[in-house]
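Participant: the following comprises the amino acid sequence and a computationally predicted model.
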Amino acid sequence: MSAVRENGVIVAIDGPSGAGKSSLTKLLAQRLGYIHIDTGAMFRAVALMSKRAGIATDDDARLAELCRGLEVTFVRDGENCRVLANGEDVSTEIRTEEIGLLTSAISARKPVREALLTMQRAMGAKGGVILEGRDIGTVVFPDAEVKFFLSASAEERGRRRYLELAARGDKATLEETIAKVIQRDQQDEGREHAPLKQADDALPIDSTSLSIEEVLTVMENAVRERLAQDDKR
């Protein structure tokens, strides 16, 4: 294990869509006083901007050009974090089901992954950060000091997503939502570049029957244990 970096450790949280990564990352960052780097939002921002520009998901040349001219930043707004794409607040627009499915296809493209990989590594190099996604512990920061792989059954993840959509007033059935979760899993696991995969040294957590607080406690204890190990050196 490496020593703690300038600002602390790097925490990588990977897992499939709907496993609760975003919510848990935000809460864990608050408890530890760490910075939350939402990598999923970065890919969603690229997907949104590519849709607006009418770029096909397999047009690598135009996607690379788009990424070169795109700046994604995060602005803290109380306990929440707003996502800006070239200064425009796209926090709500990137969270639609359409953009979610498009993101899975866009994020599989090599030029997109390479461009955002550079951004993410620069953001997190000094530590004191928590990143969540699908390949953080395997590709973005394979040397992260603490890694988690968060999962839950497709049915449970679909149920959670359905309740989120219903609360927003979006029309969807539970069956349709579960089917989309399964479709997203297949896309993420089967893509050529950086597929969804658990790192060998990641701590697996199945949240199907666990509360957010229970999962959060497991994560916080693991990080603090890792920090305590370095304090003794």
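Facilitator: The structure has been received and is ready for your questions.
Participant: can we go C-alpha only for contacts and neighbour counts from here?
Facilitator: Noted.
Participant: find the nearest non-adjacent residue to the one residue sitting closest to the centre of the chain, please.
Facilitator: For the chain, the residue lying nearest the average C-alpha position, counting by Cα atoms, centre = their mean, turns out to be G133 (2.8 Å). With sequence-adjacent residues excluded and distances taken as Cα to Cα, 6 or more residues apart in numbering, G133 is closest to D14, at 4.9 Å.
Participant: before we move on, back to that, contact partners for the residue nearest to the centre of the chain?
Facilitator: By Cα atoms under 8 Å, 6 or more residues apart in numbering, G133 lies in contact with I13, D14, G15, K21, D38, T39, G40.
Participant: so what does the helix or strand that the first one is a member of touch, helix or strand wise?
Facilitator: Which is I13. With the criterion set as DSSP states H and E, the secondary-structure element containing I13 is strand 10-14. In terms of contact count using 3 or more Cα pairs under 8 Å, 6 or more residues apart in numbering; DSSP states H and E, strand 10-14 is assigned the packing partners helix 21-32, strand 129-133, strand 146-151.
Participant: how far off centre is the helix or strand that the last one is followed by?
Facilitator: Spelled out, it's strand 146-151. Toward the C-terminal end, the helix or strand that comes next after strand 146-151 (DSSP H and E) is helix 154-168. Remark: helix 154-168 is offset 18 Å from the chain centroid, using Cα atoms, centre = their mean, to the nearest Å.
Participant: comparison target below:
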Amino acid sequence: MIIAIDGPAASGKGTLAKRVAEHFGYACLDTGLLYRAVARDVARQGFRLEDIWAAIAAARGLDPASFDDPALRGTAAGDAASIVARIPVVRAALLTYQRDFARRPPGAVLDGRDIGTIVCPDADVKIFVTATPEIRAKRRFTEFEARGDTVAYETVLADILVRDARDSGRPNAPMAQAADAMLLDTSNLSIEAAFDAVVGLIKRKIGP
């Protein structure tokens, strides 16, 4: 069983993917961590994120054991990931890892931006999670406040819009809702309501 959950930043797809995986007893992969790790390794080696050869080397030498690195969390890591994710060979290098993960028995939940369209086009269930840019920016802003970070809401919103444009506008594997994906708008939903909605969509697709 493969469940693909796609969507833009701060839409809630990551939280939902984890809860869905726990609910059904499946493995869970935040594919964004792969790109964040690549960007981190490129930067730590002293290269620019735009240095294609360095990004490719980092992707091919990625260590999954490092995915729990706190440095992979936060807006800066996400923005950096969005830059290396534009490199076709980097995406190709990470594709095998993602597809192998998806085949783990008894099932797997993968969240990202191109799971239902590129990584697992044959996924059993595809869900595209979204919310308005303003709502997503407010969620991210609240996260920053909780961590004690000082940042203006307007800055967070601007970053969200730039990230959306970069992810949906890249020529290789752009963020997009798969034609057969079910849409879930979480703008006016609590995390509990969104989770119930996702489980309902999955059960409607695969049965109880």
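Facilitator: Looks like it arrived, so ask away. On a predicted model such as this, the values are computed, not experimentally measured, just so you know.
Participant: Provide the aligned range in the second structure for stretch 95-106 of the first structure.
Facilitator: Under TM-score structural alignment, the counterpart of stretch 95-106 of the first structure in the second structure spans residues 73-84.
Participant: one step back: whereabouts in the second structure does the strand holding I13 of the first structure align?
Facilitator: Strand 10-14 of the first structure corresponds to residues 2-6 in the second structure, going by TM-score structural alignment.
Participant: what lines up with A193 of the second structure in the first structure?
Facilitator: Across the two structures, A193 of the second structure finds its equivalent in E214 of the first structure, going by TM-score structural alignment.
Participant: ditto for R36 of the second structure
Facilitator: Matched to the first structure by TM-score structural alignment, R36 of the second structure sits across from R44.
Participant: with A58 of the second structure instead?
Facilitator: Using TM-score structural alignment, the partner of A58 of the second structure in the first structure is L66.
Participant: try R147 of the second structure
Facilitator: With TM-score structural alignment as the criterion, R147 of the second structure matches R168.
Participant: C120 of the second structure too?
Facilitator: Counting by TM-score structural alignment, which is the criterion used here, C120 of the second structure corresponds to F141 in the first structure.
Participant: dump the residue contacts of that match.
Facilitator: A12, R121.
Participant: ok, 10 Å please
Facilitator: Taking Cα atoms under 10 Å, 6 or more residues apart in numbering as the definition of contact, the neighbours of F141 of the first structure are I10, V11, A12, L117, Q120, R121, G124, A125, L131, D135, K147.
Participant: also L28 of the first structure?
Facilitator: Contact analysis of L28 of the first structure by Cα under 10 Å, 6+ apart lists V11, S22, Y34, I35, H36, I130, L216, T217, M219, E220, V223.
Participant: ok, the first one - how many residues close by?
Facilitator: Okay, so that is V11 of the first structure. Using other Cα atoms under 10 Å, the number of residues around V11 of the first structure comes to 29.
Participant: same thing with R48 of the second structure?
Facilitator: R48 of the second structure: 14 surrounding residues under other Cα under 10 Å.
Participant: from G25 of the second structure, how far off is it?
Facilitator: Per Cα to Cα, to the nearest Å, R48 of the second structure is found 40 Å from G25 of the second structure.
Participant: now check the second structure for the residue matching V129 of the first structure.
Facilitator: Here V129 of the first structure is matched to A108 in the second structure, going by TM-score structural alignment.
Participant: what about the closest residue to G40 of the first structure other than its chain neighbours, distance to R168 of the first structure?
Facilitator: Beyond its immediate neighbours in the sequence, the residue positioned closest to G40 of the first structure (Cα to Cα, 6+ apart) is G133, lying 5.7 Å away. Between G133 of the first structure and R168 of the first structure the distance, using Cα to Cα, works out to 24 Å.
Participant: over to T39 of the first structure?
Facilitator: Here the criterion is Cα to Cα. By it, T39 of the first structure lies 23 Å from R168 of the first structure.
Participant: of those two, who's got more company?
Facilitator: Higher neighbour count among T39 of the first structure and R168: T39, with 22 against 9, using other Cα under 10 Å.
Participant: close enough to count as contact, the more buried one and T118?
Facilitator: No - using Cα atoms under 10 Å as the test, T39 of the first structure is too far from T118 to be in contact (11.7 Å).
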